[in-house]
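Participant: here is a sequence together with a model predicted from it:
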Amino acid sequence: MSTRPTDLPRWVDLAVLPLLNLAAALFVAGLVMKLVGFDPLQVMALLAKGAFGSPVGLSYTLYYATTFVFTGLAVAVAYHAGLFNIGAEGQAMLGGLGAGLVALAWSPALPAWVMLPLMVLAAAAAGCAWAAVPGALQAWRGSHVVITTIMFNFVAAALLGWLLVGPLKEPGNMTPESAAFADSAHMPGVHEALALVGIEWPKTPLNLSLLLAAAAAVGVWALLWKSRAGYALRAVGFAPEAARYAGMRPRPTILLAMAVSGALAGLVGVNEIAGVHGRLLPDFVAGAGFVGIAVSLIGRNHPVGVVLAALLFGALYQGGAELAFELPGFSRDMVVLLQGLVVLFAGAMSRVGAPALARVFGRRAGGG
């Protein structure tokens, strides 16, 4: 059997293959649902209805997707530089901490039009600084970024936990959380923005961080494919020695990739801290950094793919919550199983269907 790598047309690799993998995941999930006594078509229909069938469901899906866009883009940027950033969880925590510290310090005195941009900048800067340290260690000391970013997740959690049971804890509150921010630190909800133009929309956690996520996706696309720095970043990730021979500098490029990656992950703090909670909490990230790894892989590390994969996982989160209410005996574990199958087929086994598609489209690397 030939072991040559499969070469697919780009549109097949970015669109057809992921859809084929998703279909395989849903097919296997349907078989599992059938085995445990549920009607697969009913489950899928209720899941889609819960995620997209009402303004409330759609809003929650988009709210989850906003966070996953930030973490998915963070992983994708690092990946293009040849780095596997496992630390988006900790970088998001530090982003929330940065935004929260700015809000606690200045929100009583500053108006919203000043406060909100400051929180965005603080979140990005904190995530950037937290990711830059593993980036520098990788570039100049050879410390593997996978190990250092994993360890920095634990350090970030410990730091945030210590602050919330100590210096930042609200006096008289038994819960480890900060005091509430002033109104100027509140990211307007989508329902509030739509009300200004006369559109009635239900109140949900969905806020204008959605627009920030869209801007981040466009910005990442422009950086990676329309800028000299992005070209150098991708060249270093693809062939570092060739990039060095061509006059590029891999070390600063690695640092840049991790810094941008951390800044993107840090923006999770804006969606959660400014947009929803209005105070610092110890567990506001809730695993979104690790979901971002799956989102990036499923999205083929391209901003458009990341956005679509984030919508998929947002739908799984929201639709799965609805399923638990609608179907007696349907547990949250079944939704986790579905998520795992999507990751398995679209991530770990993403190239299994590539040879068959190559035969269909008549292309294989190194041959006709």
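Facilitator: Received, thanks.
Participant: CA only for contacts and neighbour counts going forward, please
Facilitator: OK.
Participant: secondary structure element for Ser261?
Facilitator: Using DSSP states H and E, Ser261 maps to helix 250-266.
Participant: past that helix, which element shows up next along the chain?
Facilitator: Next along from helix 250-266, by DSSP H and E: helix 268-269.
Participant: so how far is that following helix from its chain's centroid?
Facilitator: Offset of helix 268-269 from its chain centre (C-alpha atoms, centre = their mean, to the nearest Å): 10 Å.
Participant: show me what that helix is in contact with.
Facilitator: Applying C-alpha atoms under 8 Å, 6 or more residues apart in numbering, the contact partners of helix 268-269 are 67, 70-71, 92-97, 99, 123, 285.
Participant: most neighbours, which of those residues?
Facilitator: Counting neighbours by other C-alpha atoms under 10 Å, the top entry in those is Ala92, with 38 neighbours.
Participant: summarise which helices and strands the host helix or strand of that one is packed against.
Facilitator: Assessed by DSSP H and E, Ala92 sits inside helix 88-106. When contacts are defined as 3 or more C-alpha pairs under 8 Å, 6 or more residues apart in numbering; DSSP states H and E, helix 88-106 packs onto helix 55-80, helix 112-136, helix 145-165, helix 250-266, helix 268-269, helix 288-298.
Participant: one more to weigh against that first structure:
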Amino acid sequence: MSGITPGAPDAAHTPADDEQLPRASGPLTGEDPAPTRSGIFLRELMRGSAMTTVLAIVLAMIVGGVLIASTNKEVQAAAGYFFARPGDTLVAIWNAVIGGYEALFRGAVFNPRGNDFAAQIRPLTNSLGFAAPLIAAGLGVALAFRTGLFNIGARGQMLIAAMFAGLFAFNLDLPMWIHLPLTLVIGIAGGALWGGLVGLLKAKTGAHEVILTIMLNYVAYYLLLWMLRTPGLLQMPGNNQPQTAPTPASAQFPDLLGPRFPALDWGFVVVVVATVVVWWVIERSSLGLRLRAVGENPHAARAAGISVQRIYLYAMLFAGGLAGLAAMNQIQGNVTTGFGATIDAGIGFDAITVALLGRSRAWGTFAAGILFGALKAGSFSMQAQGIPVDIVLVVQSLIVLFIAAPPLLRAVFFLPKTDAEKAAKARAKAAKKAVTA
């Protein structure tokens, strides 16, 4: 009997056999199985910014539902005898939350109770009308964000734009095809000059744009208020109230879909065009490349030969001009009976939220503006049902809060961690081991 030498290869076993046999993997081998294409796609989808945004909206709506239920009188009454008849409380909670969000949908998107199709889709046109100035101002803030500038001066830029339009365009007697675009251009120029002042001061003196924009917001407000209280400047003739004369009919945006949809005018079309222009400038032009380079690393951009100071000036000129466009949507479309010092209506600060929700991208900001416009339009229907309008503001704030804290969202919905989070956790664990050792 011939033996086999220990350690010697089997004569019947060839290297080709190793190539044909699949490699063992799994928990018993200590190795993770190779991920499939569908698994990789699903993991990347769950980690993506789009999923984070959707889940942030869902979670904010859930919290909003809790607030709606807790402020509902029927829910409060049924909760008094919860342990005797818990079903009544649950039914009251369901009716309150579903009724509230149904009212939001009915006031923002589609009203099935309308008499005809025009009445049914009017809420959607109202949402788009409310969204137009939010989108314009949000684009200005987003463009500054992409350049590394925190522009919180959209309010002041809107006020100065309205002031310029009132001073230099309201008293003109021109045909509409001249008066309307001239008023629009004057307002955009006023906002651009006020934003460009910030860029110039930052470029020449190094002053921080946050301090500059905050202070210039106050300057713009009180300057406009003084002009509104001074006869011969912006105050309506024969009136003691701090308000301008109505916007001339020849300077107003015509209704886009006719008089049955008064909230939607041609100003929305102008905002769509502005969105396309901003997208092209940032993502496709050489100027946009320099803007993004400065936003990523101004020191590296300077070393590459880019004039950082000039880019700061350009960025704030664009940002101010877009805020001016938002102001023109207000005085040429939404508020044509004369404006006061509160013509910005909080849009300048809401624009920061819109830009953050849109992740400083042109079309993301456009979608975020429509969402916030829908929330604003639907809030009136919710208020008619006895739901506090402040709940909508809470939902808006929570959306931004959850988007700004992706780890919180991943913990709530058990989403996979990103590679950066895994690396940070591994470094923390290694550092802890090093300390204990």
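Facilitator: Thanks, I have the structure now. Just so it is clear, the model here is predicted, and its values are computed rather than measured.
Participant: which of the helices and strands packed on helix 88-106 of the first structure sits closest to Leu8 of the first structure?
Facilitator: helix 288-298 (16.6 Å; C-alpha to C-alpha).
Participant: mean deviation, that closest one versus the second structure?
Facilitator: In the superposition with the second structure, the aligned residues lie an average of 0.4 Å away from helix 288-298 of the first structure, counting by mean C-alpha distance after the TM-score superposition for the first structure.
Participant: against the second structure, where does that helix fall?
Facilitator: Helix 288-298 of the first structure lines up with residues 347-357 of the second structure when matched by TM-score structural alignment.
Participant: what residues of the matching stretch count as buried?
Facilitator: Going by neighbour count (16 or more other C-alpha atoms under 10 Å), the buried part of stretch 347-357 of the second structure is 347-357.
Participant: tell me which residues touch the residue nearest to Lys204 of the second structure when sequence neighbours are not counted, please.
Facilitator: Computed as C-alpha to C-alpha, 6 or more residues apart in numbering, the closest residue to Lys204 of the second structure that is not its neighbour in sequence is Gln309, at 7.4 Å. The neighbourhood of Gln309 of the second structure, defined by C-alpha under 8 Å, 6+ apart, consists of 199-200, 202-204.
Participant: for the match of helix 288-298 of the first structure, what is the distance to the chain centroid?
Facilitator: Relative to its chain's centre, stretch 347-357 of the second structure lies at 5 Å (C-alpha atoms, centre = their mean).
Participant: same question for stretch 155-166 of the first structure.
Facilitator: Taking C-alpha atoms, centre = their mean, one finds stretch 155-166 of the first structure lying 23 Å from the centre of the chain it belongs to.
Participant: please apply the same query to stretch 291-308 of the second structure.
Facilitator: Chain-centre distance of stretch 291-308 of the second structure: 26 Å, with C-alpha atoms, centre = their mean.
Participant: how about residues contacting that stretch?
Facilitator: Outside stretch 291-308 of the second structure, the residues that touch it by C-alpha under 8 Å, 6+ apart are 145-149, 203, 282, 290, 311, 315.
Participant: output these as a markdown table; include the columns distance to Met46 of the second structure.
Facilitator: Listed next are these as a markdown table, based on distance: C-alpha to C-alpha, whole Å:
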| residue | distance to Met46 of the second structure |
| --- | --- |
| Phe145 | 26 |
| Arg146 | 25 |
| Thr147 | 28 |
| Gly148 | 28 |
| Leu149 | 30 |
| Ala203 | 41 |
| Ile282 | 27 |
| Arg290 | 32 |
| Ile311 | 36 |
| Ala315 | 34 |
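Participant: which one of those is nearest to Arg427 of the second structure?
Facilitator: Using C-alpha to C-alpha, Gly148 comes nearest to Arg427 of the second structure of those, at 28.7 Å.
Participant: in a helix, the closest one, correct?
Facilitator: No: Gly148 of the second structure: not assigned to a helix; according to DSSP: H, G, I helix; E, B strand; the rest coil it is coil.
Participant: hang on, the earlier thing: tabulate the contacts of Gln309 of the second structure (CSV), appending neighbour count and distance to Gly324 of the second structure.
Facilitator: Listed next are the contacts of Gln309 of the second structure as CSV, based on neighbours: other C-alpha atoms under 10 Å; distance: C-alpha to C-alpha, whole Å:
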residue, neighbour count, distance to Gly324 of the second structure
Gly199, 30, 16
Leu200, 20, 18
Lys202, 17, 20
Ala203, 19, 22
Lys204, 11, 24
